[in-house]
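A.B. asks: I would like to see how this sequence folds:
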Amino acid sequence: MTTEAIHAELVALYDGSTPVRSRWSYRGDHPYTVVAAFQTDREHWVEWVFSRELLVAGLTESAGVGDVRFSPIEEGGMRILIVEIESPEGYALLELDHQSVADFLGATEKMVPLGGEDEHFDVDALIDELTRV
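C.D. replies: Predicted coordinates for the structure are as follows:
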C-alpha cells in the first residue's frame, strides 16, 4: 500500500477575476479520492472530496451531477477547467488553468496508475474503521 501524498497549490478565479488559493491533495492510501481545499478568507478553507475518476472525466468533457462538477473550455486561446461546487451554504464557479490540473492528475497517476487503485486500497482497514464504534 502506498502511503505517499501529492500536494499542489493552484490559483483559481472566482467570477472570472477574484483569485482564490486552492490546495489539491492525493494520498496513495486513499487512491480513489482527491481533496481540493479552497481558501475563503485568511484562516478558513473549505474542503471538497471527490473521486479521481470524476476529475479524469472532467478534463475532457463535462462531468459530475452532484455537488462537484467539472467542464473544460477554451477561452481566448487558453484552456480552462471550470469547477462548480455547490452545497446548502452556497455555490461557486471557479476557473483553473487546465494544464495545472492535468499536471496534478498526472502526478497522481505516477503514484497510483488509473485502474490500479484496488492494489493500494486497504479494505480491511476501512472495515475496521467503520465498525469501530
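A.B. asks: From now on I want contacts and neighbour counts done on CA atoms only, so please keep to that.
C.D. replies: Fine.
A.B. asks: Tally up the residues packed near Leu55, please.
C.D. replies: Using other CA atoms under 10 Å, Leu55 is surrounded by 24 other residues.
A.B. asks: How about it: what's its closest non-neighbour residue?
C.D. replies: Of all residues not flanking Leu55 in the chain, Phe70 sits nearest, at 7.2 Å (CA to CA, 6 or more residues apart in numbering).
A.B. asks: Give the burial count for Leu59, as a bare number.
C.D. replies: Leu59 has 21 nearby residues by other CA under 10 Å.
A.B. asks: same question, Glu117
C.D. replies: Number of residues near Glu117 (other CA under 10 Å) recorded here: 18.
A.B. asks: pretty sure it is touching Pro31, no?
C.D. replies: Yes: look at Glu117 against Pro31 with CA atoms under 8 Å: they come within range, at 5.3 Å.
A.B. asks: this one next, for a side-by-side:
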Amino acid sequence: MSPVIEQAVHARLVSSAPRMEIVPATLHYDQDDPFAVRMAFPPPATLEGTEVTWEFSRELLATGVTEAAGVGDVRVRPFGYGRTVLEFHAPEGTAMVHLRTSELRRFLDRVHGLVPAGHEYLYLNLDHDLTELLRDAR
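C.D. replies: So this is what the prediction gives:
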C-alpha cells in the first residue's frame, strides 16, 4: 500500500450569482503517482450529479499559488490576498473555484514532505508500469 495524502478543502465556486457558493472538495496525492495531484468534487457540487475528479501536475499547483500557471484544461493563479483560483476547462464550460492559499500550501508541504520536488522519479515503479503496459500487447 502506498502512502496517500488527502486533504478536505472548502472551495468557493465562482458563478454568475452575486454570492459564491462554498462546496466541499478533496485534494489527493498518491506516492505511486508522484507527479500528479487530484481534486475531487462530490456529486452535489457538480452539474452531472456524480463525483468529478480533475487530475493535474503537482508542479502546476505549486507554481500557481505564486504566479499564473497552466495553458490547458487546468489553470491556477493567485487571486488577491490569501486566495488561489483554479480554473477547470471542459467542453461543457469552465468552472472556477477559489481556495485559501494557506490550505494549498499546507497540502503541498505535506506532499513535498512525502516526495521532495525533483525526486519524483525515485518513486516510479517503471518495471511494474512497463509490465502493465505490455500485458495486453501479447
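A.B. asks: what's near enough to touch the residue nearest to Leu55 of the first structure?
C.D. replies: Phe70 of the first structure sits next to 55, 58-59, 61-64, 81-84 when contact means CA atoms under 8 Å, 6 or more residues apart in numbering.
A.B. asks: Secondary structure for the residues you listed - can I get that in TSV?
C.D. replies: Below are the contacts of Phe70 of the first structure laid out as TSV (DSSP: H, G, I helix; E, B strand; the rest coil):
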residue	secondary structure
Leu55	helix
Gly58	helix
Leu59	coil
Glu61	coil
Ser62	coil
Ala63	strand
Gly64	coil
Leu81	strand
Ile82	strand
Val83	strand
Glu84	strand
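A.B. asks: Now which of these would you call buried?
C.D. replies: Using 16 or more other CA atoms under 10 Å as the burial test, these include 55, 58-59, 62-64, 81-84 as buried.
A.B. asks: Apart from its neighbours in sequence, what residue is nearest the corresponding residue of the first structure for Pro78 of the second structure?
C.D. replies: By TM-score structural alignment, Pro78 of the second structure lines up with Pro72 in the first structure. What sits nearest to Pro72 of the first structure in space, not counting adjacent residues and going by CA to CA, 6+ apart, is Leu81, at 4.5 Å.
A.B. asks: Same question for Ser57 of the second structure.
C.D. replies: Ala36 (4.5 Å).
A.B. asks: check contacts around the counterpart of the one you found in the first structure.
C.D. replies: In the first structure, Ala36 of the second structure lines up with Thr33, judged by TM-score structural alignment. Shown in contact with Thr33 of the first structure (CA under 8 Å, 6+ apart): 26-27, 49-52.
A.B. asks: can I get those in TSV with neighbour count and distance to Glu4 of the first structure?
C.D. replies: Formatted as TSV, the contacts of Thr33 of the first structure follow (neighbours: other CA atoms under 10 Å; distance: CA to CA, whole Å):
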residue	neighbour count	distance to Glu4 of the first structure
Tyr26	24	9
Arg27	20	6
Val49	14	18
Phe50	16	19
Ser51	13	18
Arg52	19	16
